[in-house]
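Peer 1: Prediction below, plus the sequence it came from.
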Amino acid sequence: MTLTTGAELAPQDYTITRADLRAYAEASGDHNPIHQDEAVATAVGLPGVIAHGMYTMALVARAVATWTDGAEVVDLGCRFTAPVVVPAEGGATVRVAGTVKAVEDGLATLALEVTSGEEKVLGAPKAVVRLG
């Protein structure tokens, strides 16, 4: 794996379905009904059923692993800024794009952009990986 400062990383697209949300709820133990029940989600002011924030972050980690051939991730962070709304039929696409911000001292810092539709769903997402 060779990462150079300024390199753009090929965008990775992931589709999230309601079945994915059910599987994630089972695996994580997060059974909050806003991730399953349309009526509950809209009753609390959401536009519909939303993906778990940590599931979205897991997709970011998956993109980073793809770009870096599974390099050790030493830092991964963001702010949750907008929900990923998952329709009952089909799914929602999350796109993870990135640029290599810096490479120094055996570490590469990746500046990321995570969107669903035209909306950024994570604020200031970044990853730092150890170069092998």
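Peer 2: That came in fine, so what should we check first?

Peer 1: Every contact and neighbour count from this point should use C-alpha atoms.
Peer 2: OK.

Peer 1: how many neighbours does the residue nearest to Asp13 when sequence neighbours are not counted have?
Peer 2: Among residues not flanking Asp13 along the chain, Arg95 sits closest, at 4.5 Å (C-alpha to C-alpha, 6 or more residues apart in numbering). Number of residues near Arg95 (other C-alpha atoms under 10 Å) recorded here: 21.

Peer 1: structure B:
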Amino acid sequence: MFDITTVPAAAFGPVTRAMLADYAAASGDNNPLHLSDTAAQQAGFHEVIAQGMLSMAFVGRWVTSWCPLHAVQSISSRFTAPTPLGSHLRCEGRIRSVENDSLTVDYTVTLEGSNVITLKGAVVVKAD
């Protein structure tokens, strides 16, 4: 159990081709949209875009920066926009509710310098 009254923000990035390649190798997500500019252009993008689950990995790092891993009960998410190469991401959250021994935090991942939300969801953690 832990105590929290506010949720700190965190920044990640820039998103690089090396990150995309490393994530593809680790996850098995070899979708050409994330690895080939030609494939990305055929899908209507200027160049490759980041894997959505790479953004979720950043969310996981953000959550465990303010909450011990053993306290995380669930993380839900919805992808809302692509993450281009070079992006700097900002993870922010606000406490939605505290019920019994659980705390629910709504979060967004935003492209820094814009209002574009690439990912949003909720984290439920055990709390005092």
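Peer 2: Good, I have the coordinates. Only a predicted model underlies this, so the values are computations on that prediction, with no experimental measurement involved.

Peer 1: Can you give me the TM-score here?
Peer 2: Overlay of the two chains. TM-score (TM-score structural alignment, normalised by the length of the second structure): 0.88; 124 aligned residues with a C-alpha RMSD of 1.5 Å.

Peer 1: What's the match for the residue nearest to Asp13 of the first structure in the second structure?
Peer 2: Mapped onto the second structure by TM-score structural alignment, Arg95 of the first structure lines up with Arg90.

Peer 1: ok so that match is a helix residue?
Peer 2: No: judged by DSSP: H, G, I helix; E, B strand; the rest coil, Arg90 of the second structure forms no part of a helix; its state is strand.

Peer 1: Which residue ranges of the first structure form strands?
Peer 2: 8-16, 73-80, 92-104, 107-116, 119-120, 122-130 (DSSP state E).

Peer 1: what's the mean deviation for the longest helix along the second structure versus the first structure?
Peer 2: When the second structure is parsed with DSSP state H, its longest helix is helix 52-66. If you overlay the two and look at helix 52-66 of the second structure, the average distance to its match in the first structure is 0.9 Å (mean C-alpha distance after the TM-score superposition for the first structure).

Peer 1: Not counting residues beside it along the chain, what's closest to the aligned partner of Tyr55 of the first structure in the second structure?
Peer 2: Aligned by TM-score structural alignment, Tyr55 of the first structure pairs with Leu54 of the second structure. Leaving aside its sequence neighbours, Leu54 of the second structure sits nearest to Tyr23 (C-alpha to C-alpha, 6+ apart; 6.8 Å).

Peer 1: which position in the first structure aligns with the one you found?
Peer 2: Using TM-score structural alignment, Tyr23 of the second structure pairs with Tyr24 in the first structure.

Peer 1: ok, so what distance separates its match from Thr17 of the first structure?
Peer 2: From Tyr24 of the first structure across to Thr17 of the first structure, the span is 11 Å (C-alpha to C-alpha, to the nearest Å).

Peer 1: Now do the closest residue to Val85 of the first structure other than its chain neighbours: how many residues are near it, please.
Peer 2: Spatially, and ignoring its direct neighbours in sequence, Val85 of the first structure is nearest to Ile50 (4.4 Å; C-alpha to C-alpha, 6+ apart). Other residues lying near Ile50 of the first structure total 24 when counted by other C-alpha under 10 Å.

Peer 1: sorry, back to before: in this structure the residue nearest to Leu54 of the second structure contacts Ser55, no?
Peer 2: No: taking contacts as C-alpha atoms under 8 Å, Tyr23 of the second structure lies outside contact range of Ser55: 10.5 Å.

Peer 1: any shared contact partners between these two?
Peer 2: Counting by C-alpha atoms under 8 Å, 6 or more residues apart in numbering, no residue touches both Tyr23 of the second structure and Ser55.

Peer 1: sorry, back to before: run the angle between the longest helix of the second structure and strand 102-111 for me.
Peer 2: 130 degrees (axes from the mean of the first three to the mean of the last three C-alpha atoms, to 10 degrees).
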